[in-house]
Structures are given as C-alpha cells and as structure tokens.
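Peer 1: I would like the atomic coordinates for the input below:
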Amino acid sequence: MANLYLLRHAKSDWEDMSVSDHDRPLSPRGVKAAANIGRALARQGVAPEIVLCSTALRARETLDLVMQAGELAWPVQFEPALYGASVQAILDIVRSDAGAFHRALLVGHNPGFHYVARHLVYTGDAELMTALDYKYPTGTFSDIELPDTTLADITPSTGILKQFLRPRDQTNA
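Peer 2: Sure thing, here's the model as predicted:
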C-alpha cells in the first residue's frame, strides 16, 4: 500500500493587492487553521517519508505552521512546478520526486489538488466522498490510500479516501 497526502495551503491574505500571487502570505485565519491541522496530523501520527511543497509563500507558511504546531520533523523538498500545476503535472511530480516512497505529502494549490484527489479516488466513506466531490477548501488535508507498492505506480481511480480534514472541522485542535 501507498499513501498520497494532499494539503492545500491555508487561507491566504488578499489585503495587499500589490503583492504577486506567488508571494501572497497567509491570513490570520489561515495561520490558525494551519496550526490546528498540524496538531491534528501529529495526533494521528501522519508520517510522510517525503514532503513536496510548492514554492509559493502561502504553501511554505502553511507547511511551516503545520510542522511547528505538530512538532513534526518531516523531510521537505520544495518543488516550483507544484505552483499552478495541472493534474498530469502533479502526477508526474509524484511519480518522479516521490516515486520510490510509500507515503508522500504534497503541499500546494487548487484547482490541481481537488482534481488530483477526484482523479485518484474511487471509494471511501460516503460522507468524505461527498465532501470531496463538493469542494477542496483552503487548509484541507486528504489521505488517499493506493493499492500500489510505491507512489511511482499510482493509477487513476484506484484510491480509497481515508481522510478529508477541513479546517472548519478542527476547533483549536
């Protein structure tokens, strides 16, 4: 079995419209949500063998807060190609950069993450599946369990949605 974890960056700050999209920071709400998700992931023992993170500021800040709040020490690789990546580009990144691993966490953006999750998942708890079909909100973490030996072998419509943690479901976790 292999697990692909997807973490969409937390809520970003749109106050300063002169800041480029790539350099947009987290909002106060995003900071709180990222910390709550980090504590939840630590309690659950989520342990990726590698983390691939977009270079966008809001993604890097999300990952930093998750790891700090959860007291997590994951190996991180920054991947510029995750910023604005299509489904195929994300899958190519997983296969090439995380292909030798059984558990990888990607930190990045929509719409790519929502589409990748829907592309890989074929079943799961009905409530989780409904939530995934509806929306992939900022700060949301998903765990997709795949039947493959490593992430290099991932194929569409073979995954089981094991978790779909949204910030709104975490209250000072």
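
Peer 1: For the rest of this, base every contact and every neighbour count on C-alpha atoms.
Peer 2: Fine.

Peer 1: ok, which stretches of this structure are helices?
Peer 2: Secondary structure of the chain, counting by DSSP state H: helices at 28-44, 57-70, 87-97, 112-120, 126-134.

Peer 1: would you turn those helices into a markdown table with mean neighbour count and distance to residue 141?
Peer 2: Formatted as a markdown table, the helices of the chain follow (neighbours: other C-alpha atoms under 10 Å; distance: least, C-alpha to C-alpha, whole Å):
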| stretch | mean neighbour count | distance to residue 141 |
| --- | --- | --- |
| helix 28-44 | 21 | 8 |
| helix 57-70 | 22 | 11 |
| helix 87-97 | 17 | 16 |
| helix 112-120 | 20 | 10 |
| helix 126-134 | 14 | 11 |
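
Peer 1: Second chain to compare with the first, below:
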Amino acid sequence: MKELVLMRHAKAVPHTVAQGDHGRPLNGRGHRAASLVALELRRRGLRPDLILCSPARRTRETLDHVLDAYPSPPPTRLEPELYLAEAERLVDRFRQLEADVGSALLIGHNEGLAEAAILLATAGEPTALASMRAKFPTGAVAWLRLPVDDWAEIGGRSRGELVAFIRPRDLGTEV
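Peer 2: Purely as a prediction, here's the structure:
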C-alpha cells in the first residue's frame, strides 16, 4: 500500500509582467492557509517519506509551511518538470518513485494536479469525492491510498481511495 498526497499551492498574488507566472509569491491569505493545512496534515499523522515540489515561487513558499510543520523535515526535491505539469506527466513521475518511498507528497499546480487526483481516486467517501471533482481550490489537499506495492503499478487498473480531501476553508478558521 502506498500513500500519495497531492497539494495545490496556496493562494498567490495575481500574475504581473514584472514577476512572471513562475515568480508569483503567496499572498497573506495563502500563507495562513498553507500553514493551517500543513499543521492539519501533521495532526492527522501524515509523515511523507519524500516531498516533490514544483520550483515556482508559490509552490516553494507553500513547501516552506509544510516543512515548518515538522520538527524533522522530510527529504524534498524541487523538480522543474512539475511546473504546470499535466496529469499524465504527474502520474508518470509517481510511477518512477523509489520502492522504499511509502508516502509521497507533491506540491504543484492546477489543472494537472486536480486531474491526476480525479484519475487516481475512484473510491472514497462520496461527498469528499464529489467536492474534489467539482473544485480543487488553492491550498487544498487530496490524500490518496493506492493499493499497490510498487509505484510503477499506479494508474491503469490500480486506482486508489480518497482518504481525505482537505480545503483551507474546512479547517474552521477564516483564511
């Protein structure tokens, strides 16, 4: 059994020509949301063996909040090919994870992130599945449990269960 946690970067400032899309930082709401979601993941017992992150500024700032939630931060890889990656590219990347990685967290971007979650999660609590399929907002997390022993087996017939769909607004604090 493998666990895959897909986290969309938190809310960022609007795109400007000066900073470009890649350089957009989180806004105040995004910083608060990223911190809340990271702490919720830790509270629920998530301890990823590996974190993969797009190198965009907004994903790296989201990552900083995740790392701050753990006394001993998990190993992290910034991977340029994850920037605005499509769902199939993400699934291909997950298939390449090392066998000793039992739980992986990806911090990335929509639309590919939401589409990968929808592709891989075919079971779970119906309301959570419907919410995830309807909208994957900034700062949200899809926590999947995949019935495989080897990452290369995911996709195809090996679909997973949505363990949790966490949105910042669901944490009971205004962000």
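
Peer 1: The spatially closest residue to residue 15 of the second structure that is not a sequence neighbour: neighbouring residues, count only.
Peer 2: Using C-alpha to C-alpha, 6 or more residues apart in numbering and skipping residues adjacent in sequence, the residue nearest residue 15 of the second structure is residue 21, 5.6 Å away. Using other C-alpha atoms under 10 Å, the number of residues around residue 21 of the second structure comes to 15.

Peer 1: With the one 4 residues further on instead?
Peer 2: Residue 25 of the second structure: 23 surrounding residues under other C-alpha under 10 Å.

Peer 1: again, but for residue 55 of the first structure
Peer 2: By the criterion of other C-alpha under 10 Å, residue 55 of the first structure has 20 neighbours.

Peer 1: List the contacts of it.
Peer 2: Counting by C-alpha atoms under 8 Å, 6 or more residues apart in numbering, residue 55 of the first structure touches 22, 78, 79, 80, 82, 83.

Peer 1: now for the third one: what does it line up with in the second structure?
Peer 2: The reference is to residue 79 of the first structure. Residue pairing (TM-score structural alignment): residue 79 of the first structure is matched to residue 79 of the second structure.

Peer 1: Just the buried residues from the contacts of residue 55 of the first structure, in PyMOL please.
Peer 2: In PyMOL, a selection of the buried entries from the contacts of residue 55 of the first structure looks like this (16 or more other C-alpha atoms under 10 Å):
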select buried, resi 78+79+82+83
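
Peer 1: The contacts of residue 55 of the first structure into JSON lines, with extra columns for distance to residue 119 of the first structure?
Peer 2: Shown next, in JSON lines, are the contacts of residue 55 of the first structure (distance: C-alpha to C-alpha, whole Å):
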{"residue": "22", "distance to residue 119 of the first structure": "26"}
{"residue": "78", "distance to residue 119 of the first structure": "24"}
{"residue": "79", "distance to residue 119 of the first structure": "21"}
{"residue": "80", "distance to residue 119 of the first structure": "22"}
{"residue": "82", "distance to residue 119 of the first structure": "17"}
{"residue": "83", "distance to residue 119 of the first structure": "19"}
